[in-house]
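Chemist: Fold the stuff below for me.
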Amino acid sequence: MKATVQKIPQRHGWSWRYKIFEEVVKSEDWHTHQEFELVLHRNFQGKSRIAHFEGLIEHNDLLLLSPGTAHSFESINSHEQTLCEAHVIWFSKEWITKLIYSSVELRPLASIIRDANKGLKFSTQTAEKVYQHLNNFDDLTPIGQLAVLIKILGELCADQSRTSLLSYASSAEKKKSDNDFGKIDQVCNYIDNHYSSEITLKKLADYMYVSENTVHRWFIQHFNESYISYLTKLRLNHASQLLLTTLQPISIIAENVGYTNRSNFNRSFKKYKGMSPSLYRKQFK
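Modeler: Sure thing, here's the model as predicted:
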């Protein structure tokens, strides 16, 4: 079965991404993406499938997977009283490579990044330390959160009992997904370059030489949302940055991110951010 290529949405102003998934039942989702994934599973038992490896997930299961490694996780028994937790950190190869190169203190991390292509599993003790570092994570500033990530990477380096899951680095699945990566990158680059203008689903489909239904299916498969939802979030995230980093009038910012109607912009922004653009600027600038 071919893995679905997932596009991990990056927040503007951030170099990496952290997200918590809490589910009553975790269903299997065979997928791959272009980022490293550090995933911590808690409070459930399940099955993991990573390239040609299959194994069990126990409480405090901590794994590091390299870009292009197909994987899925599935709960095999759970209770509604205790939700399945997955704490996931994604970061790009380019970013972590530059970080290691420019920081001598992080050089021990190089071997871990290299060995992640075989799938690394860390001790439950390290997993618990990582979880403790993530407590109150959302209350921290972006710099504070980055400092926590550095501490977590330090915990990975200190773990001398880490093991590899794969007997060899799996490249076959990665090669099969290269075309998908290129296709998704092409879509994202087009939207990034044209989000301020009117880019309908038909225009994007014509650019990619496919049908509108095909583009719609790509977004559901690879982005886990519709094209309109993706475009709206992109525009509003750019608007958020402009509100905080410029003195441009809100009407001009709305036009710059593709809204021709100020009322529609205000309504969409409030729905997405929970407050009006003017209040967002006043509260966070």
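Chemist: rest of the way, CA atoms for contacts and neighbours
Modeler: Noted.
Chemist: list the buried ones in stretch 221-228?
Modeler: Residues of stretch 221-228 classed as buried under the neighbour-count rule (16 or more other Cα atoms under 10 Å) are Gln221, His222, Phe223, Ser226, Tyr227.
Chemist: To compare with the earlier structure, here is another sequence to fold:
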Amino acid sequence: MDFEHETINSNKDISVKFQYFEDNGSEISKHWHRSLEIIYLITGKLEVNINGVDYSLNENDIIVINTLEIHSTICKYGNTAVVLQVPYQFCENYIDNISTTKFICNPTITDEKKILSINDLKEILFSFYNIYNKKELGYILKINSLIFNLLFILVNKLSIKDKKFDTNKSDKYLSRLDLIIEHVENHYSEYITLNSAAHELYLSPEYFSRFFKKYIGTTFLKYLNNIRLEHAYIELVNTDTNIAQIIERNGFTNYKTFMKLFRAKYNCSPNEKRKQIRNNNN
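Modeler: Below is the predicted model of the structure:
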């Protein structure tokens, strides 16, 4: 649940990370990784934010998250999805100029040729899922062929060259963000101010504030409250803990502030959200 650098480990038997998810409701805060990530939504809905741009995924939608793109997801009412993550080194071995190659694949695309290519990606992921589940003799050979076929489509049909999108340059700034986000994640339940966070990281408050807003796209206080809300949300929908206790142990000191922020983000009160999740699970 962290806005942090995420280390992607491949499945033990294949060169990528492939997972099937059944999600009853969750929120993954902003984070990044060097792997190329593809989310294919099978059922339900999913909200994805990539570099400050919101995308709403419905059943049978697919989205590609490029290496080092800052992204987050919200699943409000449950969904099922498959997620494929291809390590950067794997891409680097087979794709020329990968550091300045950006793949464009999301639900807003209307170009008919691109839609055909996106449908091909869906078929590949569906085949990937079936073959990997069965693990018949020689399945790794077939899986590898599907990986290369998927990358071939992305490179030839759904990519652009963009010098502004240079992952080698982005690494420097994201390494500094690691320190900031780690500090917030370790201390979000405590009393934190912009000044105290900047002091912990040996940065001036002014620089810290500008740097954070530039690369995260929001103020430090809004980000901190969002992290607190995410932790409170998980506790709310997965436990019977009293709401006042949830508020207190997730760093909020003002009941009214929490209720206002919660309603602004989830369009309901905490009690209403708890009932929604339970009704959907039933």
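Chemist: Save the buried residues of stretch 221-228 of the first structure as CSV, and put in distance to Cys84 of the first structure and secondary structure too.
Modeler: Converted to CSV, these look like this (distance: Cα to Cα, whole Å; DSSP: H, G, I helix; E, B strand; the rest coil):
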residue, distance to Cys84 of the first structure, secondary structure
Gln221, 23, helix
His222, 23, helix
Phe223, 22, helix
Ser226, 26, coil
Tyr227, 29, helix
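Chemist: Now tabulate these in CSV and tack on distance to Gln248 of the first structure.
Modeler: Compiled in CSV, these are given as follows (distance: Cα to Cα, whole Å):
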residue, distance to Gln248 of the first structure
Gln221, 37
His222, 34
Phe223, 31
Ser226, 30
Tyr227, 28
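Chemist: of those residues, closest to Ile253 of the first structure?
Modeler: Nearest to Ile253 of the first structure among those is Tyr227, at 21.8 Å by Cα to Cα.
Chemist: which one in the second structure is aligned with that closest one?
Modeler: Here Tyr227 of the first structure is matched to Phe220 in the second structure, going by TM-score structural alignment.
Chemist: Do I have it right that that match meets Phe211?
Modeler: No. If you go by Cα atoms under 8 Å, Phe220 of the second structure and Phe211 don't touch, sitting 9.9 Å apart.
Chemist: The stretch 1-150 of the first structure: strands as residue ranges?
Modeler: Under the criterion DSSP state E, counting those that start in this stretch, strands of the stretch 1-150 of the first structure are mapped to 4-5, 16-23, 31-32, 36-42, 45-50, 53-57, 61-65, 71-77, 84-91, 120-122.
Chemist: With mean neighbour count and distance to Thr214 of the first structure as added columns, please give those in CSV.
Modeler: Putting those into CSV (neighbours: other Cα atoms under 10 Å; distance: least, Cα to Cα, whole Å) gives the following:
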stretch, mean neighbour count, distance to Thr214 of the first structure
strand 4-5, 20, 15
strand 16-23, 15, 28
strand 31-32, 24, 19
strand 36-42, 22, 28
strand 45-50, 19, 28
strand 53-57, 15, 32
strand 61-65, 24, 29
strand 71-77, 18, 24
strand 84-91, 20, 27
strand 120-122, 21, 36
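Chemist: His194 of the first structure: which of these is closest?
Modeler: Nearest of the strands of the stretch 1-150 of the first structure (Cα to Cα): strand 4-5, 23.0 Å.
Chemist: which other residues reach the closest one?
Modeler: Outside strand 4-5 of the first structure, the residues within contact range by Cα atoms under 8 Å, 6 or more residues apart in numbering are Trp30, His31, Thr32, His33, Ser177, Asp180, Phe181, Gln221, His222.
Chemist: residue with max distance from the center of the first structure?
Modeler: Pro249 (31.8 Å; Cα atoms, centre = their mean).
Chemist: now for that one: what does it line up with in the second structure?
Modeler: Using TM-score structural alignment as the criterion, Pro249 of the first structure maps onto Asn242 of the second structure.
Chemist: list the contacts for Leu38 of the first structure?
Modeler: Leu62, Leu63, Leu64, Leu65, Val88, Ile89, Trp90.
Chemist: So the fifth one sits against Leu40, correct?
Modeler: This points to Val88 of the first structure. Yes. Assessed by Cα under 8 Å, Val88 of the first structure is found in contact with Leu40 at 6.5 Å.
Chemist: who touches both of those two?
Modeler: Common neighbours of Val88 of the first structure and Leu40 (Cα under 8 Å, 6+ apart) do not exist.
Chemist: need the helices for the first structure, in chain order.
Modeler: Taking DSSP state H as the criterion, the first structure contains helices spanning 93-102, 109-115, 124-133, 142-158, 172-194, 201-208, 212-218, 227-245, 250-256, 262-273, 277-284.
Chemist: What separation do you get for Ser204 of the second structure and Glu69 of the second structure?
Modeler: 26 Å (Cα to Cα, to the nearest Å).
Chemist: do the same with Asn226 of the second structure
Modeler: Asn226 of the second structure is 19 Å from Glu69 of the second structure, by Cα to Cα.
Chemist: okay, these two: which has more neighbours?
Modeler: The neighbour comparison of Asn226 of the second structure against Glu69 (other Cα atoms under 10 Å) goes to Glu69, with 23 against 17.
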